[in-house]
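Asks: Provide a 3D model corresponding to the input given below.
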Amino acid sequence: MTGGGLRTLIAMLLAGAAASGMQSRSSEVRDNKTLDEILEVHVRDGYVSYRALKTERNRLDAYVASLAGASLDSATPAQQISFWLNAYNALVLRTVVDHYPIAQRTNEYPPRSIRQIPGAFERLQHRIAGKSVTLDQIEQTFLAAFHDPRVFLALGRGAAGSGRLRSEAYASDALERQLSEVASECVNRAQCFQLDPLQNRVLISSIFSWRRNDFIDAYAGTAPEEFKARSPIELAVIAFMSPRMLASERQVLSKNTFKVEYLPFDWSLNDLSTRGAR
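Replies: Alright, predicted model coming up:
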């Protein structure tokens, strides 16, 4: 092969590789755009217009169906985390829509709660990335593997007590910003964090109890030295919350006489049409 022919072949191969990369990236953008539009239209401040989404569910169903054949073999950690967060949140939406309006089956949970759907988290199987998985498996296996407990606050569990469901999809190139915002929102939401100076209590979401070891592993070793006598989960909570608190709140915390307690998790459906009704 002549020098000119070799250069032509190399140029063709490079062009093909570039086109393949552009196709892969555009596919990711298309998927994010689809979910972005669904969330932008139907989600307000973490609450969902399930009634409207049910009547316009074709795009949601198509998005979920597209996840079945997805391949994560060459995906970066940020791409994988974004993928599983989006998959989880989309599957929760579809699970609710499939049963909406939700019939009450037990007094253990609020009426219309996603928990009224039998096996919603632990039994219902979904085909994602070539695997049959439950919502619990996505949380406890695939997302837990990345050792970033902020992801557990990013899961829209179909409940008022969960982290606020965003009106946008998670994207690999924006993931750090998005998870940082999720963490900051936690400190500013009564469902996630409350400081009670009168009773000297710090009240935190039950999510910190459910994912106790994840938060301890990620944060306990970074708590300020003056709190070293505290339990591992208390150290983790302090390290997670303190940088995001107001100065006045940190001053209360600095007295180091408070108790840490868990808030009851609010399993009321995050339904925009019944927001505030209990």
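Asks: CA atoms for contacts and neighbours, from now on please.
Replies: Will do.
Asks: ok, now which ones touch the nearest residue to residue 266 once chain neighbours are set aside?
Replies: Closest residue in space to residue 266, ignoring its immediate chain neighbours: residue 161 at 4.4 Å, by Cα to Cα, 6 or more residues apart in numbering. By Cα atoms under 8 Å, 6 or more residues apart in numbering, residue 161 lies in contact with 191, 192, 205, 265, 266, 267, 268.
Asks: Would it be right to say that residue 161 lies in a strand?
Replies: No - using DSSP: H, G, I helix; E, B strand; the rest coil, the assignment for residue 161 is coil, not a strand.
Asks: mind checking how far it is from residue 15?
Replies: 49 Å (Cα to Cα, to the nearest Å).
Asks: Residue 100: neighbouring residues, count only.
Replies: 15 (other Cα atoms under 10 Å).
Asks: That one against residue 53, yeah?
Replies: No - using Cα atoms under 8 Å, residue 100 is not in contact with residue 53; the gap is 10.1 Å.
Asks: quick one: contacts for residue 78?
Replies: Shown in contact with residue 78 (Cα under 8 Å, 6+ apart): 172, 173, 175.
Asks: For the last one, list the residues it contacts.
Replies: In other words, residue 175. By Cα under 8 Å, 6+ apart, residue 175 lies in contact with 78, 82.
Asks: just the second one next, same as before
Replies: Residue 173 makes contact with residue 78 under the criterion Cα under 8 Å, 6+ apart.
Asks: and what of residue 80?
Replies: Taking Cα under 8 Å, 6+ apart as the test, what residue 80 contacts is residue 72.
Asks: and it, what element?
Replies: Residue 80 is part of helix 77-99 when elements are defined by DSSP states H and E.
Asks: this one next, for a side-by-side:
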Amino acid sequence: MIDFAPWDQMLRQHVDSAGRVDYRRWQQLAGELSHWLSTLEQINLASLEANHKLALLINLYNARVIEQVMQKYPIDSIRPSWLGIPNWIAFLWFFTKPVHRLESKRVSLNHIEHSILRKLGEPRIHFALVCAAVGCPLLRNQAYCPEQVQAQLAEDAQRFIGNPAKVDYRPAQHQLYCSKIFKWYRSDFLQAAPSIPAYIQRYRSIPKLDTAAVEYLPYDWSLNDQSSTP
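Replies: So this is what the prediction gives:
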């Protein structure tokens, strides 16, 4: 049985209700996170039922992101820049370097997300996985747990789509402005609905939204750090 309580306690201590992380304080106690993550390295995914696997993988992904940030903190973004030019090599390395041993294989964040989680056919994961940026979904200050993960994902989707910084419909223009998450993972959302507006309609009732033109909002890569909150 996987014990999510240590991760839950860490989130409650170091993440606020707006999903901002106290990296400075958490960094001083990073050993607790590393120890908990080490307990997940012998898990057999095939032995887990669907909701248990879903909760585990979302928690694992988010925890490894936090760990990677704390190893480099203080930073302003996981997308570093030099003289204002994004350092794409460092950015890609953040997601592609091996960070966790899963079933005797060293895997990256990208592997956890694209090769395992996305294959579960649950597009709401994109409202739960957090890459430590303001443009990401809100980081819950509680762990996902098997018994509640479906309700938690429903709440995540409702919160994300209801946030005008992520989804903004402008009726005068009949224009729908969406987070780029809907662009990057379009194929996942289209498995559940015939269009992006139709998917959004599941969580926001907007007349004639299905005929609206879709544009994508700029993505804010600033670190979701409490110390940077105005």
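Asks: now, which of the contacts of residue 78 of the first structure lie within helices?
Replies: residue 175 (DSSP state H).
Asks: ok, which stretches of the stretch 101-250 of the first structure are strands?
Replies: For the stretch 101-250 of the first structure, the strands defined by DSSP state E, counting those that start in this stretch cover 126-128, 131-133, 193-196, 201-204.
Asks: Now mean neighbour count and distance to residue 6 of the first structure too, for these, in TSV please.
Replies: Shown next, in TSV, are the strands of the stretch 101-250 of the first structure (neighbours: other Cα atoms under 10 Å; distance: least, Cα to Cα, whole Å):
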stretch	mean neighbour count	distance to residue 6 of the first structure
strand 126-128	19	42
strand 131-133	14	43
strand 193-196	18	64
strand 201-204	20	64
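Asks: out of these, nearest to residue 44 of the first structure?
Replies: strand 193-196 (20.8 Å; Cα to Cα).
Asks: which residues in the second structure form helices?
Replies: Ranges of helices within the second structure are 5-14, 23-27, 30-38, 50-72, 88-96, 109-110, 149-161, 181-184, 186-189, 196-201, based on DSSP H.
Asks: buried residues in the third one?
Replies: Going back to what we said before, that points to helix 30-38 of the second structure. Across helix 30-38 of the second structure, burial judged by 16 or more other Cα atoms under 10 Å covers 30, 33, 36, 37.
Asks: Could you list every helix and strand in contact with it?
Replies: Contacts defined by 3 or more Cα pairs under 8 Å, 6 or more residues apart in numbering; DSSP states H and E place helix 30-38 of the second structure against helix 5-14, helix 50-72.
Asks: of all those helices, which gets the most neighbours per residue?
Replies: Comparing those by mean neighbour count (mean count of other Cα atoms under 10 Å), helix 50-72 comes out on top with a mean of 19.
Asks: between that one and strand 98-102, how many degrees?
Replies: Helix 50-72 of the second structure runs at 150 degrees relative to strand 98-102, counting by axes from the mean of the first three to the mean of the last three Cα atoms, to 10 degrees.
Asks: Which stretch of the first structure lines up against helix 50-72 of the second structure?
Replies: Mapped onto the first structure using TM-score structural alignment, helix 50-72 of the second structure covers residues 77-99.
Asks: Give me the mean deviation of the matching stretch from the second structure.
Replies: Mean deviation of stretch 77-99 of the first structure relative to the second structure after superposition (mean Cα distance after the TM-score superposition for the first structure): 0.5 Å.
Asks: The aligned residue in the second structure for residue 215 of the first structure: what's it in contact with?
Replies: Using TM-score structural alignment as the criterion, residue 215 of the first structure maps onto residue 189 of the second structure. Residues near residue 189 of the second structure by Cα under 8 Å, 6+ apart: 123, 182, 195, 196, 199.
Asks: Go again with 7 Å.
Replies: 123, 196, 199 (Cα atoms under 7 Å, 6 or more residues apart in numbering).
Asks: Same check for the residues you listed, but in the first structure.
Replies: Of the contacts of residue 189 of the second structure, the ones still in contact in the first structure (both residues aligned by TM-score structural alignment, their matches' Cα atoms under 7 Å) are residue 123.
Asks: Which of the contacts of residue 189 of the second structure has the largest number of neighbours?
Replies: Highest neighbour count within the contacts of residue 189 of the second structure: residue 123, with 22 neighbours (other Cα under 10 Å).
Asks: my guess is it contacts residue 190, does it?
Replies: No - checked against Cα atoms under 7 Å, the pair residue 123 of the second structure and residue 190 is beyond contact range at 9.0 Å.
Asks: before we move on, the earlier item: for residue 170 of the second structure, which of the helices of the second structure is the nearest?
Replies: Using Cα to Cα, the helices of the second structure put helix 196-201 closest to residue 170 of the second structure, at 13.0 Å.
Asks: Can you point out the buried residues in stretch 174-191 of the first structure?
Replies: Buried residues in stretch 174-191 of the first structure (16+ other Cα under 10 Å): 175, 178, 179, 182, 183, 184, 185, 186, 187, 191.
Asks: looking at the second structure, where would I find the counterpart of it?
Replies: Counting by TM-score structural alignment, stretch 174-191 of the first structure pairs with residues 148-165 of the second structure.
Asks: Nearest the geometric middle of the second structure, what residue?
Replies: Residue closest to the mean C-alpha point of the second structure, counted by Cα atoms, centre = their mean, is residue 129 at 1.8 Å.
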